[in-house]
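K.L.:
Predicted model and sequence below, questions to follow.
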Amino acid sequence: MTHEHPPIPDGQGDAHEAALRKRLRERALTHRQAMPAERRAQLTLRIARHLDELVARLQPDTLGFCWPYRAEPDLRDWVQGWLAARPGRVASLPVVLERHAPMTFRAWTPGVPMPLDRHGIPHPADGVEVQPELVLVPLNAFDDHGYRIGYGGGYFDRTLAVMRTVAVGVGFEAGRVPDTFPQPHDRPMQWLVTEAGAFEARPRNQLADRNMR
């Protein structure tokens, strides 16, 4: 499912793109939150199968993921299965320590204390800091080049800028769009995983793309 966008008027690129990004975010969130829970669960099972294939290929021993938020795919059962499949694996969750700084990842296992952060999202109260080899990043709207539209806080962009990891965007296929109008600081995913499969992101020449508009 994709959506076409109107051309950007000359001289209004930045403001117009910001408005388009906001619209794409709201559309993706509205669609996802309106999806029946049973349908989301079915699609999440398909996503899990594709994640199985991708992690079997990439073979990480340390993994970062996100607690489900605003009807995102719930990967907790999948992560627990991944942990149980081989001793020594470590899963972790992101923790926001400072508002405009990169996030920290802390080790997670079922049952650890999980207070709510400022956004109401559970996170490990303490624990070992982890540098995950692979991070599962939630997608709202996203494009084939691996660029995503998150919630506007820039947390993952700041984190991925300083972390050596494989970024795997995970979301529902309905969020795929022709263009997310990435900003210069946006960090693309290397892989995208939806109910339709696991896809390696296609490189994008941002400067050339912008000059063609």
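P.N.:
Nice, I can see it.

K.L.:
contacts, neighbours, all on C-alpha from now
P.N.:
Will do.

K.L.:
Tell me where the chain has helices.
P.N.:
13-34, 37-58, 76-85, 155-162, 206-212 (DSSP state H).

K.L.:
of these, which approaches residue 122 most closely?
P.N.:
helix 76-85 (12.5 Å; Cα to Cα).

K.L.:
ok, back up a step: make CSV out of the helices of the chain and add mean neighbour count and distance to residue 179.
P.N.:
Shown next, in CSV, are the helices of the chain (neighbours: other Cα atoms under 10 Å; distance: least, Cα to Cα, whole Å):
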stretch, mean neighbour count, distance to residue 179
helix 13-34, 16, 9
helix 37-58, 15, 22
helix 76-85, 15, 30
helix 155-162, 16, 18
helix 206-212, 9, 10
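
K.L.:
Residue 188: which of those is closest?
P.N.:
Short answer: helix 155-162, nearest of those by Cα to Cα, at 8.6 Å.

K.L.:
dump the residue contacts of the closest residue to residue 150 other than its chain neighbours.
P.N.:
The shortest distance from residue 150 to any non-neighbouring residue, by Cα to Cα, 6 or more residues apart in numbering, is to residue 140 (5.8 Å). The contact partners of residue 140, taken as Cα atoms under 8 Å, 6 or more residues apart in numbering, are 25, 28, 29, 148, 149, 150, 171, 175.

K.L.:
Repeat that for residue 129.
P.N.:
Counted by Cα under 8 Å, 6+ apart, residue 129 has contacts 104, 105, 106, 107.

K.L.:
how deep is the residue lying closest to residue 177 once chain neighbours are set aside tucked in, by neighbour count?
P.N.:
Spatial nearest neighbour of residue 177, chain neighbours left out: residue 2 (4.8 Å); criterion: Cα to Cα, 6+ apart. Around residue 2 there are 12 other residues, counting by other Cα atoms under 10 Å.

K.L.:
another one to put next to it:
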Amino acid sequence: MSQKTSILSKANLEPAEAKAACRKLAAQNRNHLAASQTDAVALLATHAERLIDRFGNGIYAAYSPIRSELSPFDLLARLAGLGCATALPITPAEGQPLRFHRWAVGDRLDDGPYGTKQPPADQPLCRPDVILAPMLAFDAAGWRLGYGGGFYDRTLAVLRGAGHHLSAIGIAYDGQKLDKIPVGPYDMPLDAVLCPTGLFTPVPPQN
């Protein structure tokens, strides 16, 4: 963690440069966590009831994991078993928000861009009440470090701008937490982060 923190502390780095530097180290760190914490997926699913208690029994949209992302599928299956509807995104063209389609664990997945898997396009569209988002890293204030495509930030801005109330919850290993994430002008903070050890509530920085 100290190596990543030192990168973020360099005053001469612009946010975009700091993010690019941080992504490389955060990806290496997540690869190590994924290889060493083989029980993380099952532990994540044990917190389904806690999510429902706090965020309700609506539509939960997750993601199909790529690279070393922590898989939300056991959690999604548990949420469905508790009466929640579930969904996955279809990745759009660059610059567009994600589109969410109803999907349940065990249903068919088609190939998507960037090595992703996604539900068939003929499945019903939906507007999720909760978005479970993957990440490279997060910090105590709830800022999320993604891959740089801006899909999740754009999606949250569009849905909330249209008056739709929803919560954004990051999915991460506990060890993905950094001291500080570099923030850009269009970044959207998370409402919570769910880790194998439990639900983390961000604390906004004091002015």
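P.N.:
Structure's in. What do you need? What you are looking at is a predicted structure, and each value in this text was computed from that prediction instead of being measured.

K.L.:
Please identify which of the helices of structure 1 is closest to residue 69 of structure 1.
P.N.:
helix 13-34 (10.1 Å).

K.L.:
Between helix 37-58 and that closest one, find me the angle.
P.N.:
Using axes from the mean of the first three to the mean of the last three Cα atoms, to 10 degrees, the direction of helix 13-34 of structure 1 lies 110 degrees away from that of helix 37-58.

K.L.:
so which of the helices of structure 1 gets nearest residue 181 of structure 1?
P.N.:
helix 13-34 (6.2 Å).

K.L.:
Can you tell me which helices and strands that closest one packs against?
P.N.:
Secondary-structure packing of helix 13-34 of structure 1 (3 or more Cα pairs under 8 Å, 6 or more residues apart in numbering; DSSP states H and E): strand 141-142, strand 148-149.

K.L.:
Pull up the aligned stretch in structure 2 for the last one.
P.N.:
Residues 144-145 of structure 2 are matched to strand 148-149 of structure 1 when aligned by TM-score structural alignment.

K.L.:
The counterpart of residue 58 of structure 1 in structure 2: what's it in contact with?
P.N.:
Counting by TM-score structural alignment, residue 58 of structure 1 corresponds to residue 55 in structure 2. If a contact means Cα under 8 Å, 6+ apart, then residue 55 of structure 2 has 130, 167 as its contacts.

K.L.:
The residue nearest to residue 177 of structure 1 contacts residue 178, correct?
P.N.:
Yes: the criterion here is Cα atoms under 8 Å, and residue 2 of structure 1 meets it with residue 178 at 6.4 Å.

K.L.:
circling back: mean neighbour count, the helices and strands packed on helix 13-34 of structure 1: which tops it?
P.N.:
Among the helices and strands packed on helix 13-34 of structure 1, the stretch with the highest mean neighbour count (mean count of other Cα atoms under 10 Å) is strand 141-142, at a mean of 30.

K.L.:
Centre of the chain to it, how far?
P.N.:
Here the centre of strand 141-142 of structure 1 is set off from its chain's centre by 9 Å, with Cα atoms, centre = their mean, to the nearest Å.

K.L.:
Mind reading off the mean deviation between it and structure 2?
P.N.:
Its match in structure 2 and strand 141-142 of structure 1 itself, once the structures are fitted together, sit a mean 1.0 Å apart by mean Cα distance after the TM-score superposition for structure 1.

K.L.:
follow-up on the earlier one: would you quantify the distance from the residue nearest to residue 177 of structure 1 to residue 123 of structure 1?
P.N.:
33 Å (Cα to Cα, to the nearest Å).

K.L.:
what's the counterpart of residue 175 of structure 1 in structure 2?
P.N.:
Looks like residue 175 of structure 1 aligns to residue 176 there (TM-score structural alignment).

K.L.:
follow-up on the earlier one: right, so of the helices of structure 1, which gets closest to residue 65 of structure 1?
P.N.:
helix 76-85 (8.2 Å).

K.L.:
ok, average deviation of the closest one from structure 2?
P.N.:
Per aligned residue, helix 76-85 of structure 1 averages 1.7 Å (mean Cα distance after the TM-score superposition for structure 1).

K.L.:
what stretch of structure 2 lies opposite that helix in the alignment?
P.N.:
The aligned range for helix 76-85 of structure 1 is 73-82, by TM-score structural alignment.

K.L.:
just how off-centre is that stretch within its chain?
P.N.:
Centre to centre, stretch against its chain (Cα atoms, centre = their mean), the figure for stretch 73-82 of structure 2 is 16 Å.

K.L.:
Show me what it is in contact with.
P.N.:
Counting by Cα under 8 Å, 6+ apart, 41-42, 44-49, 60, 62, 64, 85-86, 104-105 sit against stretch 73-82 of structure 2.

K.L.:
and residue 22 of structure 1, what pairs with it in structure 2?
P.N.:
By TM-score structural alignment, residue 22 of structure 1 lines up with residue 20.

K.L.:
Next one: its match from residue 152 of structure 2, what distance?
P.N.:
On the measure of Cα to Cα, residue 20 of structure 2 and residue 152 of structure 2 end up 17 Å apart.
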